[in-house]
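*Asks:* For reference, the sequence and a predicted model appear below.
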Amino acid sequence: MMIQAKPLAAALGAEISGIDLRKSLDAETISTLKQLLAQYQVIFFRDQDIDSAQHKALAEAFGPLQSHPAYGTVEGYPEITILESTPDKPTKIEEWHTDMTFMPKPPLGSILRSRISPEVGGDTSWASLGAAYDGLSDKMQSFLSSLSAVHDFAHGFRHSLAEPGGRERLARALEENPPVEHPVIRTHPESGRKMIFVNSLFTTHIVGMNECESEALLGFLFKHCIKDEFTCRFRWEENSIAFWDNRSTLHKPINDYFPAHRRMERITIDGGKPF
């Protein structure tokens, strides 16, 4: 079968068919997937019963892999992060965000595989930061282009840090991830497209602004980026996979399934310094 893409929404997102991710991918197929990722920003696959080795091999085709400082991993695969919500330990992440922007070089992207999905609920939404930038006036685009913002691990994981023993458990992650600055408007290194690069989970303030100014501007940007016309929504099933461009999207899990069990496994691919 030929690889085909079925768009989910106008701004971003497409379901991909005609490919078996359990098989080794040749250079032409990898190139096609890169083009589809650049075009749609997040691409989805159904009925892909890959194992951990195949998951890792797929991600490695797009670059070196990262690990996450705060989550558990699959045994034998430190690159595969476990994202799990149970009745005893429900998920805490409920905000729109771009993964790991607290790092000097945030990820290129992530490949998330569904292991256990609730019968009802548990969708994920994505938003296009390029479409959000295009939706700004010329004057606002120009104003934002000279600004930088601070991104902070401690801010994003403040709820975990507030738990008993949280600071002790995350002490190493805190030490290794001090606050960093990134441009408010970044350029995609492959497409050249401009996009807004702030998120409510990790971005704390705009450099050089007072608190009131920073809060007002970030509040506007956070709301602007998640307008309905910039988003798509994906319904998870067992063995579904999402591969998103972390440089050009926000995403948000919809936590409407408690107390059902949900388990996802994610691999994150190295990126470069935003510019």
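*Replies:* Done, it's in. Numbers count the residues shown, from 1 in each chain.

*Asks:* hey, let's count contacts and neighbours off CA atoms from now on
*Replies:* Will do.

*Asks:* Contacts only, for the closest residue to T231 other than its chain neighbours.
*Replies:* Leaving aside its sequence neighbours, T231 sits nearest to A127 (C-alpha to C-alpha, 6 or more residues apart in numbering; 4.2 Å). A127 makes contacts with A11, L12, C225, I226, F230, T231, C232, T249, L250, H251, as judged by C-alpha atoms under 8 Å, 6 or more residues apart in numbering.

*Asks:* If we use 10 Å, what do you get?
*Replies:* In this structure, A127 makes contact with 11-13, 41-42, 96-98, 225-233, 248-252, judged by C-alpha atoms under 10 Å, 6 or more residues apart in numbering.

*Asks:* go on, A154?
*Replies:* For A154, the contacting residues are F102, S160, L161, R167, L170, A173, L174, N177, P178, P179, F202, by C-alpha under 10 Å, 6+ apart.

*Asks:* could those residues be laid out in TSV, adding secondary structure, neighbour count and distance to S17?
*Replies:* Output for the contacts of A154, formatted as TSV (DSSP: H, G, I helix; E, B strand; the rest coil; neighbours: other C-alpha atoms under 10 Å; distance: C-alpha to C-alpha, whole Å):
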residue	secondary structure	neighbour count	distance to S17
F102	coil	24	34
S160	helix	17	38
L161	helix	18	41
R167	helix	16	44
L170	coil	17	40
A173	helix	16	39
L174	helix	19	41
N177	coil	16	39
P178	coil	14	41
P179	coil	19	40
F202	coil	24	34
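
*Asks:* One more to weigh against that first structure:
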Amino acid sequence: MAPSITDAVFETAEKVNEKISSKPLAANGPDFKDEAPAVQEPTNETFAKREPLKLSGALNEWLRAPNSDDLIRDLAITISQRGVVFFRKQDDVTNDLQKELVQRLGELSGKPSTSKLHIHPVSNSAREHGGKDDEISVISSEQAKKIYSDRIPFQSEKKQSGKEGWHSDITFEPVPSDYTLLRLTQLPKTGGDTLWASGYELYDRLSTPYQKFLEGLTATYAPPLFLSAAQKNNFKLYDAPRGSPLNVGSSLTTTHPVIRTNPVTGWKSVFAFGHHVQQINEVTKEESRALLDWFLRLVVDNHDLQVRHRWQNENDLAIWDNRSVYHAATPDYINEGLGERKGQRAVSIGERPYLDPESKGRREALAAEGREG
């Protein structure tokens, strides 16, 4: 994956602290074309046509700066281009600021007005370790041990593969996430790193005939683990609207394209990846399994399309674009005696996934601009 935001933004910010433009964003400018109507989301056939967004400034004191909208919009573009960015020891970031930031990232990069913050069907305030705010999902190793006890590897077991951990957040929703912000507030004594992998690069590593073939396919997305956990632990899934009027009910099943276009960058990526993807619809079950296993192997076998992040301090945070990256935590902190791994996660709801047939892969788009991928 490409370098993190520290390479892309902070070096520039040191030079332009006094030069950041205070020009407000135009409400109806070129980056906000064809805003989605009140509830109706764009489908794969009738998506909202948009041009890729462009950087206009540098990141500096973003949330309360006079030109905060410009800075947060630029941060959103950087995240969508790079996949994931990291900030160390953000001790002044509260849950409310975390929610504000991730919501504004989506709003300022053009998400529909009906898209708010996600409420997780399982990890919400109703759980023992769930906190008091439904819009903050508490990521807790202790909670996971209780709810998903049959999936947690303990020391007595010989864990030989962690590939099933890879996923993008909440792809089982009709309107899934654009950005996630995770802030770890309690670290284990060792372990608990997180890996991200690029869906842009996964798409670019496919041959052109395979790219064209996959662009005509859809997939079914669902989290059977959540349904079984609710039944086993005798609790009800959150079935009221979860950040969008379309994200309701307890079936937690939807259909999305296998290849989608990121509306911020205009780049294609493989979206059908990870443990929420149940079936590629237009092929046989055997062919579907072979394709999904092949996608997974391309990520697991190629370290150069991954980045691994070590959480060093409480209140380190990461922000990523779920439309174009996948992630997995390393399960090396689960054993007794290493302490709890705990964090606060805010998830912004984006737009309904679509494929723009005129969009390009990342490498092709950068080459057309005279830049290297």
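*Replies:* The structure has been received and is ready for your questions. These numbers come from a predicted model, not from an experiment.

*Asks:* TM-score for this pair?
*Replies:* TM-score of the superposed chains, computed with TM-score structural alignment, normalised by the length of the first structure, equals 0.86; 263 aligned residues with a C-alpha RMSD of 2.6 Å.

*Asks:* sorry, back to before: what do we get in the second structure for the residue nearest to T231 of the first structure?
*Replies:* Matched across to the second structure, A127 of the first structure falls on A197, judged by TM-score structural alignment.

*Asks:* what about the spatially closest residue to G121 of the first structure that is not a sequence neighbour, neighbour count?
*Replies:* Nearest residue to G121 of the first structure, sequence neighbours excluded (C-alpha to C-alpha, 6+ apart): Y257, at 5.1 Å. Counted with other C-alpha atoms under 10 Å, the neighbours of Y257 of the first structure add up to 17.

*Asks:* check contacts around the spatially most central residue of the second structure.
*Replies:* Nearest to the mean C-alpha position of the second structure, counting by C-alpha atoms, centre = their mean, stands N322 at 2.1 Å. Residues in contact with N322 of the second structure, defined by C-alpha under 10 Å, 6+ apart, are 80, 83-84, 167-171, 176-180, 198-199, 262, 271, 347-348, 350.

*Asks:* could you measure the residue nearest to T231 of the first structure against C232 of the first structure, distance?
*Replies:* 7 Å (C-alpha to C-alpha, to the nearest Å).

*Asks:* Let me see the ranges of the strands in the stretch 1-150 of the first structure.
*Replies:* For the stretch 1-150 of the first structure, the strands defined by DSSP state E, counting those that start in this stretch occupy 4-7, 14-17, 42-45, 65-66, 73-74, 77-85, 109-116, 124-128, 148-151.

*Asks:* and the third one, which stretch of the second structure?
*Replies:* On the second structure, the counterpart of strand 42-45 of the first structure by TM-score structural alignment is residues 84-87.

*Asks:* what's the answer for stretch 106-113 of the first structure, then?
*Replies:* Matched against the second structure by TM-score structural alignment, stretch 106-113 of the first structure falls on residues 176-183.

*Asks:* just how off-centre is the matching stretch within its chain?
*Replies:* Relative to its chain's centre, stretch 176-183 of the second structure lies at 5 Å (C-alpha atoms, centre = their mean, to the nearest Å).

*Asks:* Stretch 194-202 of the first structure too?
*Replies:* Per C-alpha atoms, centre = their mean, the centroid offset for stretch 194-202 of the first structure relative to its chain is 11 Å.

*Asks:* next one: stretch 260-275 of the first structure
*Replies:* Offset of stretch 260-275 of the first structure from its chain centre (C-alpha atoms, centre = their mean): 6 Å.

*Asks:* Which parts of the stretch 151-275 of the first structure are helices?
*Replies:* For the stretch 151-275 of the first structure, helices defined by DSSP state H, counting those that start in this stretch occupy the ranges 153-156, 158-162, 166-169, 171-176, 211-225.

*Asks:* In terms of secondary structure, what does the fourth one contact?
*Replies:* On a contact count with 3 or more C-alpha pairs under 10 Å, 6 or more residues apart in numbering; DSSP states H and E, helix 171-176 of the first structure meets helix 153-156, helix 166-169.

*Asks:* Of those helices, which stretch is the most buried?
*Replies:* Among these, helix 153-156 has the highest mean neighbour count (mean count of other C-alpha atoms under 10 Å), at a mean of 20.

*Asks:* any idea what V307 of the second structure aligns with in the first structure?
*Replies:* Checking TM-score structural alignment: V307 of the second structure goes with C232.

*Asks:* Hmm, S125 and that match touching each other?
*Replies:* Yes: using C-alpha atoms under 10 Å, C232 of the first structure is in contact with S125, at 5.7 Å.

*Asks:* neighbour count winner among those two?
*Replies:* Comparing C232 of the first structure with S125 by neighbour count (other C-alpha under 10 Å), the higher total belongs to C232, at 22 against 18.

*Asks:* Could you export the helices and strands packed on helix 171-176 of the first structure as JSON lines, including distance to K89 of the first structure?
*Replies:* Shown next, in JSON lines, are those (distance: least, C-alpha to C-alpha, whole Å):
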{"stretch": "helix 153-156", "distance to K89 of the first structure": "18"}
{"stretch": "helix 166-169", "distance to K89 of the first structure": "14"}
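
*Asks:* which stretch among these comes nearest A61 of the first structure?
*Replies:* Smallest distance to A61 of the first structure across those (C-alpha to C-alpha): 28.0 Å, for helix 153-156.

*Asks:* still on that earlier bit, in the superposed pair, what's the mean gap between the match of strand 42-45 of the first structure and the first structure?
*Replies:* Aligned to the first structure and superposed, stretch 84-87 of the second structure gives a mean residue distance of 0.4 Å (mean C-alpha distance after the TM-score superposition for the first structure).

*Asks:* residues of that stretch that come out buried?
*Replies:* With burial defined by 16 or more other C-alpha atoms under 10 Å, the residues of stretch 84-87 of the second structure counted as buried are V84, V85, F86.

*Asks:* With adjacent residues omitted, what lies nearest to the first one?
*Replies:* In other words, V84 of the second structure. Using C-alpha to C-alpha, 6+ apart, the nearest residue to V84 of the second structure is W320, at 4.1 Å.

*Asks:* and that neighbour, what pairs with it in the first structure?
*Replies:* Structural alignment (TM-score structural alignment) places W320 of the second structure against W244 in the first structure.

*Asks:* you'd agree that match is up against L250?
*Replies:* Yes: judged on C-alpha under 10 Å, W244 of the first structure makes contact with L250 at a distance of 9.3 Å.

*Asks:* list residues touching both of these two?
*Replies:* Joint contacts of W244 of the first structure and L250 (C-alpha under 10 Å, 6+ apart) are W126.
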